[in-house]
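Visitor: below are the sequence and a predicted model; questions follow.
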Amino acid sequence: MADWEIRPASTADVDAVAELRAVVLRPDLERLGRYDEQRVRRRLRDAFLPEHTWVIEVGGAFAGCVSLRPAEDAHWLEHFYLAPHLQGNGIGAAVLRGLLERCDRDGVLVRLNVLQGSPARRLYERHGFAVETEDPVDVYLVREPGRAGSANTPA
């Protein structure tokens, strides 16, 4: 696994996050017939909340981001993107594990949604998420506090 760090996001990060979102989501959105070059960036810019977002850096360079937005009955895990060349080497799992440990300590339910057919779904399911509902585009997942998956067992 590469050396990585996580830091609080700022409003200055919005363009880098919007660009990464467009790159990461493009294959799934194209497969679903829903890719629009401007819309994919605009939706991120419209929903970006730096106070609930962290930036992932590898070697001091921007590599990804994740948001954990508090809501009435749960926290929503959103905007979890990692540069494609860094996917699959444990960084995303480590970041997710850290966020979920925090939610477990606080007794907080976590929700998220992924696009139908997204390989990211397997990561979430390994960490204790289960399908709550789905539609033709999105799969909505939920994780009860303390519901660790096999990839999140104590060492």
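Guide: All right, it came through fine.
Visitor: alpha carbons only for contacts and neighbour counts from here, please
Guide: Fine.
Visitor: neighbouring contacts of stretch 143-152?
Guide: With CA atoms under 8 Å, 6 or more residues apart in numbering as the test, stretch 143-152 has contacts from 97, 103-104, 107-111, 125-130.
Visitor: among those residues, name the buried ones.
Guide: 97, 103-104, 108-111, 125, 127-130 (16 or more other CA atoms under 10 Å).
Visitor: out of those, who's nearest residue 75?
Guide: Residue 75 has its nearest neighbour among the buried ones among the contacts of stretch 143-152 in residue 110, at 4.9 Å by CA to CA.
Visitor: give me the neighbour count for residue 44.
Guide: 18 (other CA atoms under 10 Å).
Visitor: how deep is the residue nearest to it when sequence neighbours are not counted tucked in, by neighbour count?
Guide: Nearest non-adjacent residue to residue 44, counting by CA to CA, 6 or more residues apart in numbering: residue 18, 5.7 Å away. Neighbour count for residue 18, taken as other CA under 10 Å: 19.
Visitor: over to residue 80?
Guide: Counted with other CA under 10 Å, the neighbours of residue 80 add up to 22.
Visitor: show me what the strand or helix carrying it is packed up against.
Guide: Element membership for residue 80, per DSSP states H and E: strand 75-82. If contacts are counted by 3 or more CA pairs under 8 Å, 6 or more residues apart in numbering; DSSP states H and E, strand 75-82 sits against helix 14-31, strand 61-70, strand 110-115.
Visitor: take a look at this one as well, against the first:
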Amino acid sequence: MNLKLEACTPNDAAQLAELRALAMRPSLERIGRFDAERARQRLLKNFAAEYTKLIKQDGLLAGFLVLRPQDDDLLLDHFYLHPDFQQRGLGSAAIELVLAEADALEKIIHVGALLDSDANRFYLRHGFVLREVAEFDNYYLRYPQVGSRRCE
């Protein structure tokens, strides 16, 4: 798998907003809350290219993630794969890069997932623990695995 996380530019915002709406559609439709424009605007409202990484496979845009500082921790604010790239192990490969970065920094990662989303199982499989259940979302934490770091 030729996976790379690449820097993002402000010019990528509109394309990423479209990708988010496409990726979120099935989960939001299941709970009767899909609104493509709202899905786009949620990303665009707080878009920060400096915290956004493009997920590329073989040079193609497969998805993106936003990992921003939050107090002394990290917030995985967005993490989406285009439906054509899902169920291939790409999400797991990308999250492993994020987890390694957080471990190296000894940072906790916070993330939220829509209640009926497949993302809930994904985050649990990758070491996140449920912190809170809200009206529409589950909120998780993943503590740094500092003991598993390699010695240099």
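Guide: Happy to help now that I have it. Here the structure is a predicted model, which means the values were calculated and not measured.
Visitor: which of the buried ones among the contacts of stretch 143-152 of structure 1 fall in strands?
Guide: 110-111, 130 (DSSP state E).
Visitor: related to what we said a few turns ago, ok, residues contacting the strand holding residue 80 of structure 1?
Guide: If you take CA under 8 Å, 6+ apart as the criterion, strand 75-82 of structure 1 is touched by 20-21, 24, 44, 56, 63-70, 92, 108-113.
Visitor: and if you look at stretch 18-25 of structure 2?
Guide: Against stretch 18-25 of structure 2 from outside (CA under 8 Å, 6+ apart): 34, 36-37, 39-40, 43, 63, 80-83.
Visitor: return the set of buried residues in that stretch.
Guide: By 16+ other CA under 10 Å, the buried positions in stretch 18-25 of structure 2 come out as 18-24.
Visitor: just give me the residue right at the centre of structure 1.
Guide: Nearest to the geometric centre of structure 1 sits residue 80, at 2.1 Å (CA atoms, centre = their mean).
Visitor: measure that residue to residue 36 of structure 1 for me?
Guide: Residue 80 of structure 1 is 19 Å from residue 36 of structure 1, where distance means CA to CA, to the nearest Å.
Visitor: same question for residue 61 of structure 1.
Guide: Counting by CA to CA - residue 61 of structure 1 and residue 36 of structure 1 are separated by 27 Å.
Visitor: same check on residue 50 of structure 1?
Guide: For residue 50 of structure 1, the distance to residue 36 of structure 1 (CA to CA) stands at 24 Å.
Visitor: try residue 146 of structure 1
Guide: 38 Å.
Visitor: who has more neighbours out of those two?
Guide: For residue 146 of structure 1 and residue 36, the more surrounded residue by other CA under 10 Å is residue 146, and the numbers stand at 17 against 13.
Visitor: and the more buried one, how far is that from residue 112 of structure 1?
Guide: Using CA to CA, residue 146 of structure 1 is found at 16 Å from residue 112 of structure 1.
Visitor: can you check residue 29 of structure 1 too?
Guide: 17 Å.
Visitor: does residue 51 of structure 2 touch residue 98 like I think?
Guide: No: using CA atoms under 8 Å, residue 51 of structure 2 is not in contact with residue 98, being 12.0 Å away.
Visitor: which residue in structure 2 lines up with residue 110 of structure 1?
Guide: Aligning on TM-score structural alignment places residue 110 of structure 1 opposite residue 109 in structure 2.
Visitor: check residue 122 of structure 1 too.
Guide: Under the alignment (TM-score structural alignment), residue 122 of structure 1 maps onto residue 121.
Visitor: so its match sits in a helix?
Guide: Yes: counting by DSSP: H, G, I helix; E, B strand; the rest coil, residue 121 of structure 2 is found in a helix.
Visitor: number of residues surrounding residue 88 of structure 1?
Guide: Residues lying near residue 88 of structure 1 (other CA under 10 Å) number 12.
Visitor: I meant to write residue 4 of structure 1 there.
Guide: By other CA under 10 Å, 16 other residues sit near residue 4 of structure 1.
Visitor: check residue 74 of structure 2 too.
Guide: The number of residues packed near residue 74 of structure 2 is 20, by other CA under 10 Å.
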